[in-house]
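Asker: have a look at this fold, sequence not included:
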């Protein structure tokens, strides 16, 4: 079940995203923070289904690009609150508000979330960066309320295939995303679990034009050349997570990852770096 939760949540793009809760990658790695939080909350979610309601608090340090394609890197604090009910309902600062169920080898959930804004100014907060002066003239991308649909299938013990879709309810012109991923458990024992996850992220025309495109007006204001990307694969992610259980309530999670822009996203004039390392260390306490 731990691997299942990690796989299921790792591929949501809900923050700016980031890449949020999700991000996609518009806030400093909402997506990346989801990946990390999923790992540290997985044990809690599993226990909640079998046992009782579980509240988990997490905090730590996270680092990644200032926005998707940014050359600048930022490091800052990250906090998370997650309440998982035994009946499958949950409320989380990163997972959103939703319901999930395990049906044999299949894990599925639906949630309401929020994709954060992307600013044309350097804006930093507790959740990470929300923009950069490198985007000056591009205008702000408004945040969106979203529906997140997620599913994971356990192919064999320790190996899962997952899919997630993020559909905006507000500011629908920001576009939709679909992510496909594979998560494998490399090592597991009573107190430790190491997982490796690979995901491919696809955006529709509105999404890639919103976050990687430059229209005529933006080109005139920003100095970037006009660029009209096509829908399709825009990003691939690879991440490794190590979760260490200190006792029945305390755990520490370390994550290292790499995000690579592909195709038109990598060719965008906004993409000053098409690959970006990410990392985090989280401590979690389960009530």
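Answerer: That came in fine, so what should we check first? Predicted model, so just to flag it, every value in this text is computed and none were measured. Numbers count the residues shown, from 1 in each chain.

Asker: all contacts plus neighbour counts: C-alpha atoms, from now on.
Answerer: Noted.

Asker: ranges for the helices of the stretch 101-250 of the chain?
Answerer: 205-212, 216-222 (DSSP state H, counting those that start in this stretch).

Asker: which residues touch the closest residue to residue 207 other than its chain neighbours?
Answerer: Nearest residue to residue 207 in three dimensions, chain neighbours excluded: residue 175, at 3.9 Å (C-alpha to C-alpha, 6 or more residues apart in numbering). Residue 175 makes contacts with 167, 168, 203, 204, 205, 206, 207, 208, 210, as judged by C-alpha atoms under 8 Å, 6 or more residues apart in numbering.

Asker: picking that back up, is it possible to export the helices of the stretch 101-250 of the chain to a markdown table including distance to residue 78 and mean neighbour count?
Answerer: A markdown table is the format used below for the helices of the stretch 101-250 of the chain (distance: least, C-alpha to C-alpha, whole Å; neighbours: other C-alpha atoms under 10 Å):
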| stretch | distance to residue 78 | mean neighbour count |
| --- | --- | --- |
| helix 205-212 | 24 | 22 |
| helix 216-222 | 31 | 14 |
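
Asker: off-centre distance for stretch 271-279?
Answerer: Computed by C-alpha atoms, centre = their mean, to the nearest Å, the chain-centroid distance of stretch 271-279 equals 15 Å.

Asker: cool, and stretch 50-64?
Answerer: So, by C-alpha atoms, centre = their mean, the centroid of stretch 50-64 is 15 Å from its chain's centroid.

Asker: returning to that earlier point: which one of the helices of the stretch 101-250 of the chain lies nearest to residue 75?
Answerer: Residue 75 sits nearest to helix 205-212 of all the helices of the stretch 101-250 of the chain, at 22.0 Å, using C-alpha to C-alpha.

Asker: hmm, who's touching the closest one?
Answerer: Contacts to helix 205-212, defined as C-alpha under 8 Å, 6+ apart, come from residues 26, 141, 173-177, 228-232, 234, 264-265, 268-271.

Asker: here comes the other one, which I'd like you to weigh against the first:
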């Protein structure tokens, strides 16, 4: 069960990568499930210097047929080989409004990708909004991204992770590749364990344009300079997770993740702070 516990908390932070729980051998027809609630302190959007405290759900379910739900990701293990994991992956990506990233399902307009498209010049009150570089920017609709994952075990507790996702942005042309390494759960004391992760995300031009670009109409409305970023390395991340098994069924899990925007994303006029930290803690119950 240590492999499952290592990834039992999956939040809806925009900085989080697609998380795929390790294969958990179970009797046919069975499932393993964690559910709970926690609190998260995270940047309002990638590159924001302001943070927001939000309640976040905890959900991880794994069925014996290989299907799993991990936070906002849904996938399926297609092999039971001990050395690697591979399968399809879907991930919900929250939208982004002038207030920053949404932390959950949004309205039908966002679900359909309908962004604001006012051609009016920015009002003095909008331009005067302190510290909000998204004021006057188009809304980005929530999306369900599709792709696949592949993980390879260097040792029983070490694995290389990778995922490919496509469909981000209002035009649905944004694509990303996440590459990482994980040290799965290691016991540090009775009922206490730590896991570690690090990784990089590469994105195409359409992804960077959606989240870090500024079109000419947006520049007129927002006061930001027009900016057309290229693709490439978008961010680097490192994280640590602490799990405390309170009882056989109850667990307290705490996660700390630092991210650093890179390349064209870092140089965007929307970015206030390229380095940021997200912290979350939650209590979960195993069913």
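Answerer: Received, thanks. Computed from a prediction, not measured in an experiment: that's the story for all the values here.

Asker: buried only: go through the contacts of helix 205-212 of the first structure for me.
Answerer: Buried subset of the contacts of helix 205-212 of the first structure (neighbour count, 16 or more other C-alpha atoms under 10 Å): 26, 141, 174-177, 228-232, 234, 264-265, 268-271.

Asker: hmm, back to that, just put the contacts of residue 175 of the first structure in TSV and tack on distance to residue 84 of the first structure.
Answerer: Formatted as TSV, the contacts of residue 175 of the first structure follow (distance: C-alpha to C-alpha, whole Å):
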residue	distance to residue 84 of the first structure
167	23
168	24
203	30
204	32
205	35
206	34
207	31
208	33
210	34
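
Asker: identify the residues contacting residue 80 of the first structure.
Answerer: Counting by C-alpha under 8 Å, 6+ apart, residue 80 of the first structure touches 37, 57, 58, 59, 92, 93, 94.

Asker: now it, nearest residue through space, not along the chain?
Answerer: Distance criterion C-alpha to C-alpha, 6+ apart; nearest residue to residue 80 of the first structure, sequence neighbours excluded, is residue 58 at 4.9 Å.

Asker: in which helix or strand does the equivalent of the one you found over in the second structure reside?
Answerer: The alignment partner of residue 58 of the first structure in the second structure, by TM-score structural alignment, is residue 36. Element membership for residue 36 of the second structure, per DSSP states H and E: strand 31-43.

Asker: what about that strand, how far off from the first structure?
Answerer: The superposed strand 31-43 of the second structure is, by mean C-alpha distance after the TM-score superposition for the first structure, a mean 1.3 Å from where its aligned residues fall in the first structure.

Asker: measure the residue in the second structure sticking out farthest from the centre to residue 216 of the second structure for me?
Answerer: Ranked by distance from the centre of the second structure (C-alpha atoms, centre = their mean), the top residue is residue 124, with 34.3 Å. Noted for residue 124 of the second structure: a distance of 19 Å to residue 216 of the second structure, by C-alpha to C-alpha, to the nearest Å.

Asker: ok, residue 268 of the second structure next?
Answerer: As judged by C-alpha to C-alpha, residue 268 of the second structure and residue 216 of the second structure stand 14 Å apart.

Asker: what does residue 177 of the second structure give?
Answerer: From residue 177 of the second structure to residue 216 of the second structure the distance is 28 Å (C-alpha to C-alpha).

Asker: again with residue 38 of the second structure
Answerer: Distance from residue 38 of the second structure to residue 216 of the second structure, by C-alpha to C-alpha: 40 Å.

Asker: onto which residues of the second structure does stretch 207-215 of the first structure map?
Answerer: Going by TM-score structural alignment, stretch 207-215 of the first structure lines up with residues 207-215 of the second structure.

Asker: those strands in the stretch 1-150 of the second structure, which residues are they?
Answerer: For the stretch 1-150 of the second structure, the strands defined by DSSP state E, counting those that start in this stretch occupy 31-43, 51-63, 67-70, 73-76, 84-93, 96-97, 100-101, 143-155.

Asker: which parts of the third one are buried?
Answerer: Same thing as strand 67-70 of the second structure. By neighbour count with 16+ other C-alpha under 10 Å, strand 67-70 of the second structure contains the buried residues 67, 68, 69, 70.

Asker: what about residue 158 of the second structure, neighbour count?
Answerer: Other residues within reach of residue 158 of the second structure by the criterion other C-alpha atoms under 10 Å amount to 16.

Asker: mind checking the longest strand of the second structure?
Answerer: Identified as the longest strand of the second structure according to DSSP state E is strand 174-189.

Asker: buried set for that strand?
Answerer: Buried-residue list, strand 174-189 of the second structure, by 16+ other C-alpha under 10 Å: 174-186.

Asker: got it, and stretch 77-84 of the second structure?
Answerer: 77, 84.

Asker: give me the residues contacting it.
Answerer: Against stretch 77-84 of the second structure from outside (C-alpha under 8 Å, 6+ apart): 23, 66-68, 85-88, 150-154.
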